[in-house]
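Participant: dropping a prediction and its sequence here:
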Amino acid sequence: MVSTSQRRISPVFLGIAAVTAVSGWAVWTGFAERPGIAVFLFVTGAWVVSLCLHEYAHARTALHSGDLSVAAKGYLTLDPLKYTHALLSIVLPVLFVIMGGIGLPGGAVYIDRGRIHGRLRHSLISAAGPLTNVLFAIVCTAPFWLHALDGVPAPFRHALGFLALLQVTAAILNFVPVPGLDGYGVIEPWLSYRIRRQVEPFAPFGLIAVFGVLWIPEANAAFFDAVHGLLRALGVDEFTTYCGFDAYRFWRTADPVCSLPG
């Protein structure tokens, strides 16, 4: 039985959502004296909200699959401080965004896999997180593929495009079948016991390996070609995401090209 307090939305999450909403309003209306700061707060806030929803999806799916312990651990409250480590959950993902505009996975929730029966359930628990990023990306790009951009201010459009890029990169990277990432968690239940035991020691280094590969120029170019290809299919061009990233890094001199109308 899950108590009301165990599923009550955390004030921390509500505070982050409020900052996101207010800064988004400031970007839309041009209220902020320095729009770059508003863009930074809006995108960062929305990114952290998506991280919380990602982990919540894992926990909620686990709950309905038989693991009631996720409620006692506070995972159903959407509180990012309840995840494994604040540094890994929030700080590092935000730093990855600042450094390279990449939405890398953040926090993690511990699932008691022994309480869950059936390989399909285990796969669904792992897939639930990145599928949340897919849904978030669809929502962010909806004004673009619905051709509903009339009246949307350029700064907000750029910020939304950049946020969509983060969600697409997060979804793709999370689905990579590398130990330690959700993509491997999807296929792991279907592997033999021998293979799982051989791969298990590499799980803590999976994310580091992926990040290292992305530092290779050729791999990085191929990855972002795929990301931008998906975004173009959803109506978001590279100019929009570039200007969104440019505005996000408000401490740098803004590219005047992004200030041009159109």
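Facilitator: Good, I have the coordinates.
Participant: contacts and neighbour counts: CA atoms only from here.
Facilitator: Fine.
Participant: from Gly129, how far out is Arg196?
Facilitator: From Arg196 over to Gly129 the distance is 21 Å, taken as CA to CA, to the nearest Å.
Participant: higher neighbour count, those two?
Facilitator: Set Arg196 next to Gly129 and count neighbours by other CA atoms under 10 Å: Gly129 wins out with 28 against 14.
Participant: so which strand or helix has the more buried one?
Facilitator: Using DSSP states H and E, Gly129 sits within helix 119-145.
Participant: and the next helix or strand past that helix?
Facilitator: helix 154-174.
Participant: what is the helix or strand that that following helix is followed by packed up against?
Facilitator: As assigned by DSSP H and E, the chain's next helix or strand after helix 154-174 is helix 182-187. Other elements packing on helix 182-187 under the criterion 3 or more CA pairs under 8 Å, 6 or more residues apart in numbering; DSSP states H and E are helix 119-145.
Participant: buried ones in the helix it packs on, by neighbour count?
Facilitator: Buried residues in helix 119-145, counted by 16 or more other CA atoms under 10 Å: 121-134, 136-138, 140-145.
Participant: one more: stretch 181-191?
Facilitator: By neighbour count on 16+ other CA under 10 Å, the buried set for stretch 181-191 is 181-189.
Participant: residues in contact with it?
Facilitator: 119-120, 122-127, 129-130, 174-179, 196, 203, 206-207 (CA atoms under 8 Å, 6 or more residues apart in numbering).
Participant: ok, structure two:
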Amino acid sequence: MTAPAARRDQRVSPVFLALVAIMGVSAWAVWKDAVASTGFAVFLFVVSGWIVSLCLHEYAHARVALHSGDLTIGAKGYLTLNPLRYTHPLLSIGLPLLFVVMGGIGLPGGAVFIERHRIQGRWKHSLISAAGPLTNVLFAVVLTAPFWLGWLDGAPLEFRAALAFLALLQVTAALLNSLPVPGLDGYGVIEPWLSSGVRRQAEPFAPFGLLAVFGLLWIPEVNVVFFDAVDAMLRALDVSEYETWYGLESFRFWPEQPSGPADWFPVH
């Protein structure tokens, strides 16, 4: 690959830059209460921020894969941070956004196609899979830094709540995607260390792993345990349950609230 082509393959997409701009402008609008409906500004901030996090998640997978030996990553457009490059617009972007809108669950949904046969070494394979959830963790730390650094004293409640809710989505995504379930990154971390027989047995379940996890969250007892863990992590970062709850309520600015996960979202 020539140097100019390599640079084009890694040039940041205008789509991603537009998302970052929307995130910044909507954050300013929430802070200044500059629009008639602050809830709509919160909605724009959270949705654009969530798509940005999906792009960064998949970019992390791709960047680590590139340095681990898969030199085809650049030509696939994965290093441009363009959300439309991450496999399927509906399954990778649309479906996760739907679950965010329905009730505040950060559903990992993007994907990059990595040519694993080009990569040698089990540790490299594990690190490629771990890079995505670690990016969500880092994004959560960045979003909550103003809380635990004391920078938000006197800040508008709506702004604090919007940051808190977006951070909650990052924590839920990191936790869900770290589970050792076929089809999720957590399983990808341990897969290289499993026997070939176990990998063959688990492979047919990979397309259904995420759906199975989400189905378990419909069980009230499992749901409570999961969100208790999420709340505990956010409290450790000085984010209160009230702020995440208010962020969800502000995010759902429409008059009629949809049924589904939003009805059992256990933040009080």
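Facilitator: That came through, no problem. Keep in mind that what you see is a predicted model, and the values were worked out from it rather than measured.
Participant: post the TM-score for the overlay when you can.
Facilitator: Aligned and superposed, the two chains score 0.95 in TM-score terms (TM-score structural alignment, normalised by the length of the first structure); 254 aligned residues with a CA RMSD of 1.2 Å.
Participant: most residues in a single helix of the second structure, which one?
Facilitator: Once the second structure is assigned using DSSP state H, the helix that runs over the most residues is helix 38-68.
Participant: that one vs helix 157-177, what angle?
Facilitator: Interaxial angle of helix 38-68 of the second structure relative to helix 157-177 (axes from the mean of the first three to the mean of the last three CA atoms, to 10 degrees): 40 degrees.
Participant: read off where helix 38-68 of the second structure ends up in the first structure.
Facilitator: Mapping helix 38-68 of the second structure onto the first structure (TM-score structural alignment) gives residues 35-65.
Participant: quick one: the matching stretch to the second structure mean distance?
Facilitator: Comparison of stretch 35-65 of the first structure with the second structure after fitting gives an average deviation of 0.2 Å (mean CA distance after the TM-score superposition for the first structure).
Participant: same question for that stretch: list its buried residues.
Facilitator: Buried positions in stretch 35-65 of the first structure, judged by neighbour count with 16+ other CA under 10 Å: 35-63, 65.
Participant: stretch 234-254 of the first structure now?
Facilitator: Buried residues in stretch 234-254 of the first structure (16+ other CA under 10 Å): 234-238, 240-250.
Participant: quick one: map Phe202 of the first structure onto the second structure.
Facilitator: Counting by TM-score structural alignment, Phe202 of the first structure corresponds to Phe205 in the second structure.
Participant: again, but for Val176 of the first structure
Facilitator: Taking TM-score structural alignment, Val176 of the first structure has Leu179 as its aligned residue in the second structure.
Participant: contacting residues around that match?
Facilitator: Contacts of Leu179 of the second structure (CA under 8 Å, 6+ apart): 185-187.
Participant: now the residues you listed in CSV, with distance to Arg8 of the second structure?
Facilitator: Formatted as CSV, the contacts of Leu179 of the second structure follow (distance: CA to CA, whole Å):
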residue, distance to Arg8 of the second structure
Asp185, 28
Gly186, 32
Tyr187, 33
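Participant: nearest to Ala75 of the second structure, of the residues you listed?
Facilitator: For the contacts of Leu179 of the second structure, the minimum distance to Ala75 of the second structure (CA to CA) is 23.1 Å, reached by Asp185.
Participant: distance of that closest one from His61 of the second structure?
Facilitator: On the measure of CA to CA, Asp185 of the second structure and His61 of the second structure end up 10 Å apart.
Participant: what touches both of the two?
Facilitator: By CA under 8 Å, 6+ apart, the residues touching both Asp185 of the second structure and His61 are 129-130, 132.
Participant: now for Leu131 of the first structure: which residues touch it?
Facilitator: Counting by CA under 8 Å, 6+ apart, Leu131 of the first structure has contacts Ala171.
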